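# One predicted model, sequence on top.
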Amino acid sequence: MPYKPQIEPGKTDYKPDVQITSLGEKIGDAAVPADFPAHILRFRNGRWDQSVGLQRLSDEQWLAHFGKFDPLPDNLAPPLALRYHGHQFRTYNPEIGDGRGFLFAQLRDQEDRLMDLGTKGSGTTPWSRAGDGRLTLKGGVREILATEMLEALGVNTSKTFSLVETGEKLMRGDEPSPTRSAVMTRLSHGHIRIGTFQRIAYEKNEALMHQLVGYCLEQYYGGAQTEHPATELFAKVTQQVARLAGSYMTAGFVHGVLNTDNINISGESFDYGPWRFTPYWEPGFTAAYFDHESLYCFARQPEALHWNLAQFASALRLIADSNPLVATLESFPKAYGTAFTEHFCWRLGVRSEGFERDRDLVVAAEKGLAAKTIEIDRFFHNWGRMEDIAKPDDDMSEFAEFRALVACRQRERMPVSDYWQRPDPCSMHIDEVESIWSAIADDDNWRPLDDKISQIRDMGHALRNG
């Protein structure tokens, strides 16, 4: 089945629908938003605000809701810091939860999906431990860049909805300090994580586990279709996580922190910290400086996500039989392979012809890319421009097999967008990320960020429509 990108934002009316409270008091704890000394609107997502009926808010109203966190009408009051556990670099931690964020609102989008507005940097919560509950402005800018780029590249990702600078000076050990502060709001299709189920299994709360399984099936997957909802949910989540893994690889993206508390039950990527895009097809490329064993390096991401699903299965054993869970877990490699090849063909703009034929094409492309004679984005851009995958004075024989196979494939997309007329691809490598931030940090110059967002969205339009 050919890959289909995620839905595009459309217009709808504001439709609050607070479903999370149906899970009772043990799903989260009341949180109090921080009282910030300043509220400066730095980013407002003009594509996605209309999808949840908030496009008519004035900037003043926007800051009241997404800087001061005045409740939206008929929505959560107070917000909830969600409870969860998680394996962090494969070490189980029962002392975590929403430590610098909370679930602020739930509402329906234009597809009638239940959407969450969640925060990052909104102050301390019962789960902050020794943290200050804050977010650096640089962290917020980096999350904008990550979510915009991934959305354009067809990855199922949360959307950075709002970024407000808050006027505090933060001390951080991994960047020059003091540094500027911000609060961010993300729009996502749910904030329930594998770690949410792990906490409930840890507490042996069978009733809540049944309730949460039903909630996730109803809100993210259209309701239960069988008499075994826990195994049904696991099968659906496994398929979505396989799609996520495949899209990460095609995008050349390295999340950096694929812990179980960072894996969403909807299969949607979110929570971006030390992320990077690898310029070349480099299996060992690692994003997080603290990932000393390269556990979450580029090539090991499918393995990491598979391991996380095993922890999900282990949690579900509280209410489900092991055999069907194991069978589904064993289906992940094939599901991932199919998702990867389909997404690869989509980015190439050629028609998917089934796993076997797609696999041959993708393996040939990987062999060429592994030689590191051409960057990943340049490879896809040259093909999208209908150019030969070659450089002047170099026939790049490592792509000979790929050329022969791709010559027989039918195009799904023709290069009609202005994006394809540009000589260089739209990339997002670390040097450019740092340059965009430097313009803000040194001169309060937001133009490079605005320009980059525009370029990314142009690429996204070209990849969807030609």
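Looks like it came in fine. Since the structure is predicted, the reported quantities are computational estimates derived from the model, not experimental observations. Numbering: from 1, shown residues only.
# hey, let's count contacts and neighbours off CA atoms from now on
Noted.
# Endpoints of stretch 287-304, how far apart?
End-to-end distance for stretch 287-304, by CA to CA, to the nearest Å: 14 Å.
# hold the first one in mind and look at this next one:
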Amino acid sequence: MSLTIPFDNTYARLPEGFYSKLAATPVAAPSLLAFNRPLAEELGIGGAIAPEEVAEIFSGNAALPGADPLAQLYAGHQFGTFNPQLGDGRALLLGEVVDREGKRRDIQLKGSGRTPYSRMGDGRAWLGPVLREYVVSEAMHALGVPTTRALAAVRTGEEIYRETALPGAILTRVAESHIRVGTFQVFAARRDGAALEALYRYTLARHYPGAADPHEFLDRVIARQSALIAQWMSFGFIHGVMNTDNCTLSGETIDYGPCAFMDAYHPDRVYSSIDRMGRYAYSNQADIIVWNMAQLATALVPLCPDQEAAVTRFTEQVHAMPERIRADWLARFGAKVGLDAPTPEDGVLIGELLSLMQAEGADFTNTFRGLLDGSARDQFTDRAAFDAWAAKWRERIADQPRAEALMAGANPAFIPRNHRIEEMIQAAVAGDDAPFHRLNAVLSQPFTDQPEAADLARTPLPEEVVPATFCGT
């Protein structure tokens, strides 16, 4: 075997109750669909890289020296209801590497077979969700959003069954870690103080060195989550399943199942097929992250000597979150309209534009991008209303020398639009991977005008609209 991965595993050295160790279930005929060579280089993965060998390794068929595969245990609130035991039902952490910048990263197979946490599932993934996660996670990285990354996608040569027979696939996912709010919740719910303390110490060392106590730890987690949500919203991104088991302590976006980027703007937009009550709608994401952090705070209480005082202080920290999120939101949206240091009054100006967009169903991405070249006006039928807003906006940015640069760096020309992802998936199922590779190439430069890819910036025709997205389980 010529490909080498410099594993340096630490999670596997935590107590056995944190995970179940097992190997991936072999697949029949793995074939490589994509391998992210720049990311591999970042991770220090070396050696001659033959497609057949990569497919064997990242399908789980070939054991790698130094790997210590395991499925992680966690719990979680799913749509507000607590499930005391979840865990990796179709994923295996192969191990960790320390990348070229000295940052520890997990390498995980997703769709690698049953584990003790599969809960009657088959532990597999079909091709569509694998390609969706590959494309969207890499697009998010290119946008500058903290996210898990896609290292490889492999066809398994097997069919799996959902409503019908579908081609199987496995994604290799890279993350700063897969520690979740739900990882803390499982040990807090079990009243396993020793395990909770071990997890806290491990997470502190890995992600928040120097945090003096659980309160400072929570404050630093909150800061990352607040900044992340503001970024999501600034790009019109809807996660779709913000359960506490999908909320990482590293502050990375994870789980690209029923996610979507909005086309026509509406604050109550929902795409997830399983979110029937709109819990995780676009505009609710700021509230839900506060709720999720409250659950983390609850799990941290047993770590504090004076638990009554801890509850009071944690409550204050959580209650202060909305104001922090508003500030992060204003900074992000201020940049989108060319403002370097936006004020609360600027928030009113931004809100007026969003209201106009909502009233007319203007495209979120193309409207903001159009502020750069004057095409934003074309998104509106009530041109007079937009012109009135634009007059106030131009007056406001007249003394902003960096306005154009700010807008160019905050407003992408390209996002992974739902209808293009669906087209890409259908083509791949039929054996044509060209749309997948084209999407990845274009989305790797989202802020660059690419006239040859103008079709990928186009909003969907009525018959192309994808109204719902689905989990990959």
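Received, thanks. All of these numbers come straight from a predicted model, not from anything done at the bench.
# So after superposing, what's the score?
The TM-score (TM-score structural alignment, normalised by the length of structure 1) is 0.87; 435 aligned residues with a CA RMSD of 2.5 Å.
# Whatever residue of structure 1 lines up with His77 of structure 2: helix or strand, and which one exactly?
Mapped onto structure 1 by TM-score structural alignment, His77 of structure 2 lines up with His87. For His87 of structure 1, the host element (DSSP states H and E) is strand 86-88.
# counting contacts, what elements does the longest strand belonging to structure 1 pack onto?
Taking DSSP state E as the criterion, structure 1 has its longest strand at strand 159-170. Here strand 159-170 of structure 1 touches strand 40-44, helix 59-66, helix 137-152, strand 179-188, going by 3 or more CA pairs under 8 Å, 6 or more residues apart in numbering; DSSP states H and E.
# same thing but at 10 Å, please
strand 40-44, helix 59-66, strand 114-120, strand 135-136, helix 137-152, strand 179-188 (3 or more CA pairs under 10 Å, 6 or more residues apart in numbering; DSSP states H and E).
# Nearest to Arg464 of structure 1, out of those?
Proximity to Arg464 of structure 1 (CA to CA) singles out helix 137-152 among those, at 8.5 Å.
# Not counting residues beside it along the chain, what's closest to Tyr84 of structure 1?
Thr196 (4.2 Å; CA to CA, 6 or more residues apart in numbering).
# State the three-state secondary structure for that neighbour.
In the three-state summary, Thr196 of structure 1 is assigned as helix, counting by DSSP: H, G, I helix; E, B strand; the rest coil.
# thought it was touching Cys216?
No: with contacts counted by CA atoms under 10 Å, Thr196 of structure 1 stays clear of Cys216, the gap being 11.4 Å.
# more neighbours, those two?
Set side by side, Thr196 of structure 1 and Cys216 show more neighbours around Thr196, with 26 against 21, by other CA atoms under 10 Å.
# For the residue nearest to Tyr84 of structure 1, what is the corresponding residue in structure 2?
Aligned partner of Thr196 of structure 1 by TM-score structural alignment: Thr183.
# what sits against that match?
18, 72-76, 85-87, 196, 199, 244-245, 247-249, 296, 299 (CA atoms under 10 Å, 6 or more residues apart in numbering).
# quick revisit: whereabouts in structure 2 does the longest strand of structure 1 align?
Strand 159-170 of structure 1 covers residues 149-160 of structure 2 once aligned (TM-score structural alignment).
# average distance between the matching stretch and structure 1?
Compared with structure 1 after fitting, stretch 149-160 of structure 2 has a mean deviation of 0.9 Å; criterion: mean CA distance after the TM-score superposition for structure 1.
# and that stretch, how far out from the chain's middle?
19 Å (CA atoms, centre = their mean, to the nearest Å).
# cool, stretch 253-268 of structure 1 as well?
Distance, centroid of stretch 253-268 of structure 1 to centroid of chain: 7 Å (CA atoms, centre = their mean).
# That one corresponds to what range in structure 2?
With TM-score structural alignment as the criterion, stretch 253-268 of structure 1 aligns to 237-252.
# How far does that stretch stretch from one end to the other?
Using CA to CA, first and last residues of stretch 237-252 of structure 2 are 14 Å apart.
# How about stretch 269-285 of structure 2?
11 Å.
# Map Val433 of structure 1 onto structure 2.
Superposed on structure 2 with TM-score structural alignment, Val433 of structure 1 falls opposite Ile421.
# Assumed that match was part of a helix.
Yes: the assignment for Ile421 of structure 2 by three-state DSSP puts it in a helix.
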